[in-house]
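please work out how this folds:
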Amino acid sequence: MVKNKKQDQHNVLAQNRKARFNYAISETFEAGIALTGTEIKSVRAGQITIGDGFVTIHDDNALLTNVHIAPYTAGNRFNVDPLRTRRLLLHKREIRQLEKAVTEPGVTIVPLKVYLKHGFAKLLIGIGRGKKQYDKRDDIKRRDQERELGRRLKH
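Okay, here's the model as predicted:
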């Protein structure tokens, strides 16, 4: 099992570092992404940005919005719009869970990271509740204290 975890870490293609700072993530789901041929080639090359992305639920489908996948350089006429809405591949019960969670005020579905698993592009999404400014300050303070403690233990 440790080998698979190590393998997944090497295959991380994009990560939303601000997500855990701006949102308190309560639950995560792994979803597949429905991509075209040239899009998957760009994703494998690491040409994907998920920082501004979010997930919406519409007609029992989970849709990934505002994620930029750069056009494949050798794709010519087969390239599609880089910011198009893409369908996420989830089980119906997972979609229902997400739909129920989003009905609460202040809750959103945030993409956390994109990685390859057995040759398929996967997206880790999380149910996040927006943090207040004082929560963010507490996180920064705690991180600085841990860093300082690590420095002292090192010496």
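
CA atoms for contacts and neighbours, from now on please.
OK.

what ranges do the strands span in the protein?
12-15, 23-33, 48-49, 54-58, 61-65, 68-69, 86-89, 107-117, 120-130 (DSSP state E).

how far away from the center of its chain is the first one?
Spelled out, that is strand 12-15. 8 Å (CA atoms, centre = their mean, to the nearest Å).

who wins for proximity to residue 145 among the strands of the chain?
Proximity to residue 145, assessed across the strands of the chain by CA to CA, is greatest for strand 23-33 (20.1 Å).

what are the buried residues along the closest one?
By 16 or more other CA atoms under 10 Å, the buried positions in strand 23-33 come out as 23, 24, 25, 30, 31, 32, 33.

alongside the first, I'd like the structure of this one:
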Amino acid sequence: MHYSYGAPVGIVWMTPATGMWGASAQSAQDRADKDRRWPAMLRKLRGLRKRGRRSIRIVDADCGAGELLIHAVRRAREMGFVAIEGRGIDADPRLIASACRAAARQSDPAIGLVFEQGDPDEAMREEAEYPADLLLCPASDTGTRKRAALARTAADTVLWDRKAQRERERS
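Model (predicted):
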């Protein structure tokens, strides 16, 4: 796995969660806690820590404004991970800009976090070279089998956003 301890271009450093957050940060945390993937993500983080892991790499291939990924890396830090790498990808440049602004309000040398505008499938292809520990993956209304196979090569554990897929099917 690839763990970067330097600060590559585009990395935003973050601090662990504290009680000093503003109202908007707290509401972002609340939304992240309500994500259906959150319990499985916590189990994965706890399991890795129980096995002695001190570093983790998390990729969110449809990160939106980055709330879930930011919350996940903060929680990983609180659990005792000392090298945390997070990558968020989304096609919407406005959401990526929002994610970067949210992350820039914090700093912690143990957490490297980058948000990029791009295609989720292309990001998963890139991740296959050095698979992440955890991939938050968008469900696809077309080509689900192809995306599932691609996701399995990009990470040890894949958590699918099935709720978003159901919402697209209803529209």
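
could I get the TM-score for this pair?
Scored against TM-score structural alignment, normalised by the length of structure 1, the superposed chains reach a TM-score of 0.28; 72 aligned residues with a CA RMSD of 5.1 Å.

out of the buried residues of strand 23-33 of structure 1, which one sits closest to residue 7 of structure 1?
residue 30 (16.1 Å).

please list all residues in contact with the closest residue to that closest one other than its chain neighbours.
Among residues not flanking residue 30 of structure 1 along the chain, residue 124 sits closest, at 4.7 Å (CA to CA, 6 or more residues apart in numbering). Counting by CA atoms under 8 Å, 6 or more residues apart in numbering, residue 124 of structure 1 makes contact with 28, 29, 30, 31, 111, 112, 113, 114.

ok so, going back, among the buried residues of strand 23-33 of structure 1, which two are most distant?
Top of the distance list for the buried residues of strand 23-33 of structure 1 (CA to CA): 24 and 33, 23.8 Å.

picking up where we left off before, of all the strands of structure 1, which one comes closest to residue 144 of structure 1?
That would be strand 23-33 among these, by CA to CA, at 18.9 Å.

which elements pack onto that closest one?
strand 86-89, strand 120-130 (3 or more CA pairs under 8 Å, 6 or more residues apart in numbering; DSSP states H and E).

redo those as TSV? Include distance to residue 137 of structure 1.
Putting those into TSV (distance: least, CA to CA, whole Å) gives the following:
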stretch	distance to residue 137 of structure 1
strand 86-89	34
strand 120-130	14
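
neighbours of residue 149 of structure 1, how many?
11 (other CA atoms under 10 Å).

one more: the one 5 residues further on?
By other CA under 10 Å, the residues close to residue 154 of structure 1 number 7.

report how many residues lie close to residue 28 of structure 2.
Neighbours of residue 28 of structure 2 (other CA under 10 Å): 18.

thanks again, I'm all set now.
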